[in-house]
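>>> sequence unknown, structure follows:
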């Protein structure tokens, strides 16, 4: 119960931040068939009730292949693009229409004792994507294979303003009345870009991207995403989803998320917790090391107070911290101060004191202490300092491992020696820069 209360209280900043924002979600046909899709529908209902403007682009590739098999039809490809005949297009329209109706039916549920009870969600769809034919390339006529020409943002925004969820099927319509098959990745990407969406959320079969050690990559820049695409096999399903996320972030969508449609609650965890559970491609610096400002006083106090209570750090009043905040470096993660340290220079002796080093307990083990130490060293070098010293009672081994050597109190600047607390009996360590 306490975990739930803690999570609910800490989700309020995200609820406020997401309210009134436009999110575009990409769900492929495999996601629609997965047993967890009912939970995803419930989560969409929750987001709608919290005031999030939702646009859902869905795909139907496996559903199309099922219908083609029933009619003994085959789908041919040229340069990895499908060649769509009128007969195949009929199967696509059938699959897209059936999927749209199924999604609308699921979002319309309101049974007692269910997550959707009392939701009264309205769902809308229609000819909101204008398409054009891919045409003839190298002598091959691609038939009803199309490309997105434009997104009717005015029509979509009117529906979103009215509280509806907008469905975008993987088909588009031309001014001449033709229907074209589109890739769901292109539909979702173009919709997110043209709507100036806050987020593009891409569901895939795995929880984000993995590094060389098979560890989840929490966040990356568009440049890093491009580098990963260059090294990835284009035939992999993850390639198209990562490309969609990269393309959206490249053209103005602030954050693109890759999460798993197989994991229950993945959408909520990604949106309402600080660490999430997938990979986020962001134009902004999600976690940054920077000089502190007066606005950081509250966050630093909250971070260091438990360590002060334990006697690890010397107690600092708010007034003192406000006066000294310019000496501090902080690590900020999505609006939260998760690490800090201070540098007090003694210019006459060309030495600086490294003090008040703290890392939030939930974020230790991620080299954040090293990052903040590097930032402090750069500040010290800019000031012309030659050495750093630190006084510690609990973390001597950490400083020893980073090149700090034991020293006596006499190695301290004279003014600092006069303030040395013999009762606290802190150990002194010095490191040359």
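That came through, no problem. Here the structure is a predicted model, which means the values were calculated and not measured. Numbers count the residues shown, from 1 in each chain.
>>> alpha carbons only for contacts and neighbour counts from here, please
Noted.
>>> surely residue 127 and residue 172 touch.
Yes. Between residue 127 and residue 172 a contact is recorded at 7.0 Å, counting by CA atoms under 8 Å.
>>> so these two - more neighbours on which side?
Remark: of residue 127 and residue 172, residue 172 carries more neighbours, 28 against 16, as counted by other CA atoms under 10 Å.
>>> okay, pairing it with this:
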């Protein structure tokens, strides 16, 4: 597919709100040794460099399991595992040091590369690493001594923030150091989640072999609440690897606002996830008190209370209880502690492969927290499942919000004929559309 200059301009303009939103925020990126060996890894590094140039504070945490395995085999050492955790004796620890040092040097070299034909030409990115992770031994469990395998004891938050404040990217390896001078082999999942929690990071972004959190039926779960993720993990209903799922759930459970899972095999996945409305992978949120779901007949009263002020001010067309009861299957709602605080409806026109987005409303006390965007994303996912190619909306006073979401002005003639026949010329609503 050839992208024209105008397409590039539109893409750049549409990414501006995300650039502004992410600037100055702290993101922790976690990727295993498998990602490092993949052919797309150089592209990931270039995209990381781009994020840094946009003012995002970055902490990279890498794994090295396949690289360690290679060295263990080459040295004729018998690798030992217990519950998928490596038992790190002294000879194995030397393999860990060798592998982690080699991977770290490889990543630093890629981040330093500034050839004229490379995406990071002139970027002048600084990378800092060191003894920023304090570790402790796992010890003896069920009679098994894990020797130099450890857990994160403490993250040097002040040291990392000093580097981030200087504009550097911080690179953390799956190794930690004790006050007694010992070195411990750590899981990169443990390092990434503990770093994100200690730094109060705005995001944890995890790279996976899978395109995101994928269930046993092969469906990519775009947005998942923490409780839903935990239930799926417990029931073994997810294909995505366990280390990724643990990192996502642990970080969100410890107040990281958003945790993302994306593919390390897809070129541009990182940029698409961060700078487009739909993203490309999975987003995990905590949402203690809120649930986004399909509406039921029991929600009619709550929706009427929600939309009444907007109807009285002329923002929304008035709906009777009878009409709402008859059309309730078209609605999605956000419920918070038993109260409906957001809603949106979708009316499809299958013969035109189009649908009308209508009655988008958020309670005045709960605006400004991306609830409208969440409703829109849910509606778009459902519309796509129905082979809908285009959304349209008629509005009198909220045109700016729809423009911010990527809608563009359209003519009355672009509406399905049935909708044109019902158009209220007295309201003189503006028409906007979005290709999905």
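Ah, there it is. From a predicted model like this one, the values you see are computed outputs, not experimental measurements.
>>> report the TM-score for the pair.
TM-score of the superposed chains, computed with TM-score structural alignment, normalised by the length of the first structure, equals 0.69; 329 aligned residues with a CA RMSD of 3.5 Å.
>>> returning to that earlier point: anything in contact with each of residue 127 and residue 172 of the first structure?
By CA atoms under 8 Å, 6 or more residues apart in numbering, residue 127 of the first structure and residue 172 have no common neighbours.
>>> where do the strands sit along the stretch 1-150 of the first structure?
In the stretch 1-150 of the first structure, the strands defined using DSSP state E, counting those that start in this stretch lie at 22-27, 53-58, 76-78, 81-83, 123-124, 129-133, 136-137, 140-141, 146-151.
>>> could those be laid out in CSV, adding mean neighbour count and distance to residue 163 of the first structure?
What follows is the strands of the stretch 1-150 of the first structure, written out as CSV (neighbours: other CA atoms under 10 Å; distance: least, CA to CA, whole Å):
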stretch, mean neighbour count, distance to residue 163 of the first structure
strand 22-27, 25, 11
strand 53-58, 26, 7
strand 76-78, 12, 40
strand 81-83, 16, 36
strand 123-124, 18, 9
strand 129-133, 22, 20
strand 136-137, 10, 41
strand 140-141, 13, 41
strand 146-151, 20, 19
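>>> looking at the ones you listed, which is nearest to residue 243 of the first structure?
Residue 243 of the first structure sits nearest to strand 22-27 of all the strands of the stretch 1-150 of the first structure, at 12.5 Å, using CA to CA.
>>> quick one: the closest one to strand 53-58, angle?
20 degrees (axes from the mean of the first three to the mean of the last three CA atoms, to 10 degrees).
>>> all strands for the stretch 201-350 of the first structure, in order.
So, for the stretch 201-350 of the first structure - with DSSP E, counting those that start in this stretch - the strands run 219-220, 255-260, 279-282, 287-291, 328-333, 336-346.
>>> distance from the second one to the second structure after superposition?
Here strand 255-260 of the first structure, set against the second structure after superposition, deviates by a mean of 0.5 Å using mean CA distance after the TM-score superposition for the first structure.
>>> where does that strand end up in the second structure?
Under TM-score structural alignment, strand 255-260 of the first structure corresponds to residues 258-263 of the second structure.
>>> mind listing the helices for the stretch 151-300 of the second structure?
Ranges of helices in the stretch 151-300 of the second structure, per DSSP state H, counting those that start in this stretch, are 157-165, 188-199, 226-234, 242-253, 269-275, 300-312.
>>> dump those helices to CSV, plus distance to residue 348 of the second structure and mean neighbour count.
Converted to CSV, these look like this (distance: least, CA to CA, whole Å; neighbours: other CA atoms under 10 Å):
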stretch, distance to residue 348 of the second structure, mean neighbour count
helix 157-165, 49, 16
helix 188-199, 42, 24
helix 226-234, 29, 16
helix 242-253, 35, 20
helix 269-275, 28, 19
helix 300-312, 20, 17
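>>> indicate which one of those helices is closest to residue 78 of the second structure.
Distances from residue 78 of the second structure to each of the helices of the stretch 151-300 of the second structure were compared using CA to CA; the minimum, 22.0 Å, belongs to helix 188-199.
>>> hmm, back to that, out of the strands of the stretch 201-350 of the first structure, which gets nearest to residue 4 of the first structure?
Nearest to residue 4 of the first structure, of these and by CA to CA, is strand 336-346 at 20.2 Å.
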